[in-house]
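Trainee: Sharing a model prediction with you, sequence too.
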Amino acid sequence: MMSRLMLAAALMLAACSGKLERGIVIEDADPAPALAFTAADGQRFDLAAERGKVVMLYFGYTHCPDVCPTTLSDWARAKRALGADTTNIRFVFVSMDPDRDTPELALTYARQFDGAFVGLTGTPLELEDLKKRWSIAAYPEGDPRDGFYTVAHPAHTFVVDRQGRLRVLFQPGVSGEELAQDLRKLF
């Protein structure tokens, strides 16, 4: 499991890693924490079943005004730049806003950027467990009762390598072309 200390160390090592142009490489990466949710179609998505593929993960929410749509737009540009090379990459958006985002809404949101993107969310209890396992924070800012609130969430894209290890972090603002360039090195 990736601790906050490991994440801080990974961020500090970013300048030391010459393997990728923009990605922050996590050396001696641990297996990615568990992530499994029931998708809108009733099928279970389990990160562990994705071994053999590179998995891009983003934890956000569908009402996000800025970072989430920008990140998924960059993913779509990266996917187009990679062309046929994307058969071994999964792009997975996980909503951290269970009060507004259903599995159907998370899927619809992700697929508006690309038809192959996966959109998921869980129950409040499942998301609390996910936050603990991934050592991330996500919480409403404002009063959720009035429906007008934002959700603080991680801004990084998490990349799980073909062996199921949490291997790379991408900061927000990495262009689709830069993502494609680094993703080619991961598979």
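Mentor: That came through fine. Just so it is clear, the structure is predicted and the values come from calculations on it, not from any experiment.

Trainee: can we go C-alpha only for contacts and neighbour counts from here?
Mentor: Noted.

Trainee: Now do the residue of the chain positioned farthest from its centre against Thr121, distance only.
Mentor: The C-alpha centroid of the chain is most remote from Asp146, which lies 27.8 Å away (CA atoms, centre = their mean). For Asp146, the distance to Thr121 equals 21 Å [CA to CA, to the nearest Å].

Trainee: Show me what the longest helix seen in the chain packs onto, helices and strands only.
Mentor: Ranked by residue count under DSSP state H, the longest helix found in the chain is helix 67-82. Helix 67-82 is packed against helix 176-186, with contacts defined by 3 or more CA pairs under 8 Å, 6 or more residues apart in numbering; DSSP states H and E.

Trainee: The helix it packs on: which residues count as buried?
Mentor: By neighbour count on 16 or more other CA atoms under 10 Å, the buried set for helix 176-186 is 176-183, 186.

Trainee: ok, structure two:
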Amino acid sequence: MLSRIAFRSTRKSVVYSARSFGISLRRFNEIPKIPQSGSDSSNPKKRPLSRVAIGSSDSGKKYAENSSIEFASWKAVLLLLVLGGGATYWFSKEKERIRIQKEVDSKRSIGKPLIGGPFSLIDTKGQPFTHKNLVNDNKKFSIIYFGFTHCPDVCPDELDKLGDMLEELKKSKIEMQPIFITCDPARDSPEIVEQYLEDFHPDIIGLTGTYDEVKNCCKKYRVYFSTPADIKPGQDYLVDHSIFFYVMDSEGQFVDVIGREATAAEGVEKIKKQIDAFIPKEEREARKKSKLSFLYK
């Protein structure tokens, strides 16, 4: 009896083991085979993301995109710094120009300049030269000096300084119209003035005229001059006069003076600042009506 039970149990174990082995064999045969490289597969499965090797093309692409974003950020910061610096420079420069313009305007009276105005003289060739010759469309400034040809020291020194200023300004491509007006028309004829100026800068224009014409011009520029009383014909004498260079803009308006105490270098800097700050009258009027008019009040 016991032997039969043992046999049955043994047979059941063998049958169960055989079935299990069969099921496992079928499952093993059902596992999909990974297609070999070059084999034809109609629907190949993509590898999971976790199986993409580190350093492959996908990760490199992501790294390149991140680098591009960082580079673009730095470019934006750099552009912002450049624009900010440029705006700051423009506003500071414009502020200085406005300050100088206000200073120039304060030297003028309403409707009529305090210094300068209509005059009529002749040059060394006998040609008329008036206040209208100071006006030009080339933004060329004029610089006027009043003296006389018999001046022993002051006038020659100042005219030498004028020549130095003109040469220094030319280095910066700034052309001026230098003018010498005599305070001694009784002795300074056009021929004498021309001969006198040959010792100085060739660009200087010499002007003279009748006593009344010269006196009127000196009065317009607030130039003081006087000759000794009771001068006999042929007698030598000295003329007492103001010693200034008068800087006029291209519209014939007075902008600044350069005194005897100023060096040539200082005079050049003054002229450069005035030229840089110069704004034509029409543009000044237009600015006062613009949206930025508050800057020019």
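Mentor: Cool, got the structure. Just so we're clear, the structure is a prediction, and the values are computed from it rather than from any experiment.

Trainee: all strands of the first structure, in order?
Mentor: 24-25, 36-38, 44-46, 54-60, 89-95, 118-120, 139-141, 150-152, 157-160, 166-170 (DSSP state E).

Trainee: want to try CSV for the ones you listed, with mean neighbour count and distance to Gly83 of the first structure as columns?
Mentor: CSV is the format used below for the strands of the first structure (neighbours: other CA atoms under 10 Å; distance: least, CA to CA, whole Å):
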stretch, mean neighbour count, distance to Gly83 of the first structure
strand 24-25, 24, 24
strand 36-38, 17, 28
strand 44-46, 14, 24
strand 54-60, 23, 15
strand 89-95, 24, 11
strand 118-120, 24, 18
strand 139-141, 12, 36
strand 150-152, 18, 33
strand 157-160, 25, 19
strand 166-170, 23, 20
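
Trainee: TSV please, covering those and showing distance to Leu82 of the first structure.
Mentor: Below are these laid out as TSV (distance: least, CA to CA, whole Å):
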stretch	distance to Leu82 of the first structure
strand 24-25	20
strand 36-38	27
strand 44-46	24
strand 54-60	13
strand 89-95	10
strand 118-120	18
strand 139-141	34
strand 150-152	31
strand 157-160	16
strand 166-170	17
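
Trainee: For Cys68 of the first structure, which of these is the nearest?
Mentor: strand 54-60 (6.0 Å; CA to CA).

Trainee: which residues in the second structure does the closest one match up with?
Mentor: Mapped onto the second structure using TM-score structural alignment, strand 54-60 of the first structure spans residues 141-147.

Trainee: Give me the contact list for that stretch.
Mentor: 134, 155, 175-184, 223, 241-250, 275 (CA atoms under 8 Å, 6 or more residues apart in numbering).

Trainee: Let's see that with 7 Å instead.
Mentor: For stretch 141-147 of the second structure, the surrounding residues in contact (CA atoms under 7 Å, 6 or more residues apart in numbering) are 134, 155, 176-183, 244-250.

Trainee: Which parts of the second structure are helices?
Mentor: Remark: helices assigned in the second structure by DSSP H are 2-30, 57-106, 154-171, 190-197, 211-220, 264-277, 281-288.

Trainee: Would you reformat these as TSV and include distance to Asp256 of the second structure?
Mentor: As requested, the helices of the second structure are exported to TSV (distance: least, CA to CA, whole Å):
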stretch	distance to Asp256 of the second structure
helix 2-30	104
helix 57-106	7
helix 154-171	15
helix 190-197	24
helix 211-220	15
helix 264-277	8
helix 281-288	17
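
Trainee: Out of the ones you listed, the one nearest Leu121 of the second structure is which?
Mentor: Here helix 211-220 is closest among these (CA to CA), at 6.6 Å.

Trainee: Mean deviation, the closest one versus the first structure?
Mentor: Following the fit onto the first structure, the mean deviation recorded for helix 211-220 of the second structure is 2.2 Å by mean CA distance after the TM-score superposition for the first structure.

Trainee: looking at the first structure, where would I find the counterpart of that helix?
Mentor: With TM-score structural alignment as the criterion, helix 211-220 of the second structure aligns to 124-133.

Trainee: Any buried residues in the matching stretch, and which?
Mentor: In stretch 124-133 of the first structure, counting by 16+ other CA under 10 Å, buried: 127, 130, 133.

Trainee: Contacts for it, please.
Mentor: By CA under 7 Å, 6+ apart, stretch 124-133 of the first structure touches 1, 33, 35, 96, 98, 137.

Trainee: aligned partner of Val77 of the second structure in the first structure?
Mentor: Alignment note: Val77 of the second structure maps to a gap in the first structure; criterion TM-score structural alignment.

Trainee: what's the answer for Lys273 of the second structure, then?
Mentor: Using TM-score structural alignment as the criterion, Lys273 of the second structure maps onto Lys185 of the first structure.

Trainee: Please report how far its match lies from Asp101 of the first structure.
Mentor: Lys185 of the first structure sits 34 Å away from Asp101 of the first structure, going by CA to CA.
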